[in-house]
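>>> Here is my input, please return the structure:
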Amino acid sequence: MPLLDIQRRGQQIGRLRIGQQVPSKQDPNKMRPARLDTFRFTTQSRVAADAIAELYGGTVKDWNNEFEVITGRDTIGVTVPPRDQVVSQWYEMWSKGGCSRRCDSQIEQISGGPCQCPHADDPNDLSQIEAAAKERARLAALNPPQACKAITRISVMIPDLPGLGVFRLDTHSYYAAVEIGDAAALMQAARDQGVFLPAVLRIEHRQRVARGRTKKFPVPVLEVMATFRQIASGQLEAGGLQAQLPPPPAGQQRQLTSGVQAPHPTPSQLPQTGEAPLTAQQIADRAKSASTRQEIEALVDLAKDERVGEDLVATSPDTFEDLADFLRDRWRALPQAGGEKQ
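So this is what the prediction gives:
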């Protein structure tokens, strides 16, 4: 019999990631984030790492006292277990000492007090919510952050790998945060019946057009394969565990030729006449190491000349934003010539 006063939570076997840290071309001793087109696993289990490499491709490598495998897959069949905390969403602020704030936009959970970040006084007022979200995002991008970032954590079982625990994916994606709510009703209904939900976790490559420019960005998507009717009618439960499994890996997804996207080189100086122009990511990488506003202003001018201000850049392994917005926030975070920040 389980303990009735303890929530069930699966053992975490490892993590699923869609980014990695790579050496900076400007300074090999420093690291910068780079996005991936395929899933990257990290785990402390050598058995799990070997199974991941065999099933999804890739090579097992040592990583921070763990093992990592950059696979050749952008889609993985998973199962959503009937447990609490399968999906969690919070606004959080982290420091070297750990998580210092965690809130739902109204109540700060650690202190029990009100949210300390910009938030809507009326949670039903969409204009207030939008304005607060923009200001919170601006403050969160400062160095050090002055506000919390939204984070969505998804814990899933992978039935084709050894072990009965879960793999967790963390993402700061706005789209993942708002879209995961669509599956909440299905997950709750399945949890009430004690059934496992067959699903697919995939990296969806999207694009949007703003100011005449097309931007491409990845979004992790959890696609539940069971219908509400199948769950509500008991059909999924009646089918047994076999009906609650996702498709087998062989016919499940396409395999890419490489799991690693070529990193953007970062030159040590701004390009001169006759040199290849910098990409948006290269400009962002230089901005991260800039120490004066004058350096940022030069990069802003360069971004305008190259017309890459609207391009998305990786500012952390799982976070992407417009280059122009990132440069503006970096400029604001640096002191003026007299030493005062604006």
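
>>> going forward, measure contacts between C-alpha atoms and count neighbours the same way
Noted.

>>> what number of residues lie near the residue nearest to Gln193 when sequence neighbours are not counted?
Closest residue in space to Gln193, ignoring its immediate chain neighbours: Glu237 at 7.5 Å, by C-alpha to C-alpha, 6 or more residues apart in numbering. Counted by other C-alpha atoms under 10 Å, the residues lying close to Glu237 total 20.

>>> residues touching Glu237, list them.
By C-alpha atoms under 8 Å, 6 or more residues apart in numbering, Glu237 lies in contact with 193, 195, 231, 243-244.

>>> Could you identify the most distant pair in the residues you listed?
By the measure C-alpha to C-alpha, Gln193 and Ala243 form the most distant pair in the contacts of Glu237, at 14.2 Å.

>>> Any idea how many residues pack against Arg191?
17.

>>> Would you indicate which residues of stretch 221-237 are buried?
221-222, 224, 226, 228, 231, 236-237 (16 or more other C-alpha atoms under 10 Å).

>>> Repeat that for stretch 40-47.
Residues of stretch 40-47 classed as buried: 40-44 (neighbour count, 16+ other C-alpha under 10 Å).

>>> Let's see this one next, to set against the first:
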Amino acid sequence: MLLSLRIYETDPDAKPRPRNPFVDDVVGRVSAGMMQGRRPVALSTFRFCSDDPAVTDRVAELYGGTPEDYDENTSHVITDAVTVDAIVDGPDALRSSLILFGPSGPIHHCDGVEFLEPPEDRGTPCGCPPSLRERKDLARSGRGPKPHIELRFRLHDDPELGYFVLRTSSWSTVAELPAAQDTLEEINGPAKVRLVMEHVEYTTKAGRAVSYHYPALTVIGAA
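From the prediction side, this is the model:
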């Protein structure tokens, strides 16, 4: 008879989670913003974070900026780069969903039509409104989920440095997902993707000037 430990039967919360290859071997994270205290700050260039200062040092060599300690465990660099070319392994490198976070984690996680979590609700209608405008309004009010987009990639300029994950909650990036996903599916293998910090300016009908940046992504072709 096979003998095995049963210690997690009495404390299931302590059971280690299965390895997630999407993020477990990632050397750094990329974003279009950061937190200063409790206040989110938008950036006009790409920001890289890593637990390894050697990674941010190399990123600074490639894209400019000055590496700094962000906290006791993390180094970061706000680069000078508005464009970063990346290599992805295939269509699974791009993930997207809608998430509403509560104090202790996600309280609503869906694909816009059906729940993704919790497991017992997966595949059932999520109840989100059909129109994009209503979805945005609910998200802005804190009563609806926001986009949660992740792209796992290596730097085209230094693939050996390792994998990075870009995360964004931009609705503008959402608009580019169908074309990017379709092209990645067609290539169905390693592909080159161009990341651009896109600048948007316009004036509303009420006369209010709006200006912001978001990470745009375009699939260039097979890598």
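
>>> rewinding a little: neighbour-wise, which one of the contacts of Glu237 of structure 1 leads?
In the contacts of Glu237 of structure 1, the most neighbours by other C-alpha under 10 Å go to Val195, 23 neighbours.

>>> Find the nearest non-adjacent residue to the most centrally placed residue in structure 2, please.
Per C-alpha atoms, centre = their mean, the C-alpha nearest to the average position across structure 2 is that of Arg167, at 1.7 Å. Distances taken as C-alpha to C-alpha, 6+ apart place Glu150 nearest to Arg167 of structure 2, at 4.7 Å, with adjacent residues excluded.

>>> show me where the stretch 151-300 of structure 1 has strands.
Applying DSSP state E, counting those that start in this stretch to the stretch 151-300 of structure 1 gives strands spanning 166-171, 197-210, 213-224.

>>> so can I have CSV of these showing distance to Glu54 of structure 1?
Formatted as CSV, those follow (distance: least, C-alpha to C-alpha, whole Å):
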stretch, distance to Glu54 of structure 1
strand 166-171, 17
strand 197-210, 19
strand 213-224, 23
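
>>> Quick one, which of these gets closest to Pro81 of structure 1.
Once those are compared by C-alpha to C-alpha, strand 197-210 is nearest, at 6.6 Å.

>>> Next, report how far that closest one is displaced from the centre of its chain.
Chain-centre distance of strand 197-210 of structure 1: 12 Å, with C-alpha atoms, centre = their mean, to the nearest Å.

>>> Relative to structure 2, what is the average displacement of it?
Compared with structure 2 after the fit, strand 197-210 of structure 1 shows a mean deviation of 1.6 Å (mean C-alpha distance after the TM-score superposition for structure 1).

>>> and for that strand, what span of structure 2 is it aligned with?
Using TM-score structural alignment, strand 197-210 of structure 1 corresponds to residues 191-204 of structure 2.

>>> can you tell me which of the strands of the stretch 151-300 of structure 1 comes nearest to Ala49 of structure 1?
strand 166-171 (12.1 Å).

>>> in structure 2, what residues pair with that closest one?
So strand 166-171 of structure 1 sits over residues 163-168 in structure 2, by TM-score structural alignment.

>>> got the contact list for that stretch?
Applying C-alpha under 8 Å, 6+ apart, the set of residues contacting stretch 163-168 of structure 2 is 23, 25-32, 147-155, 215.
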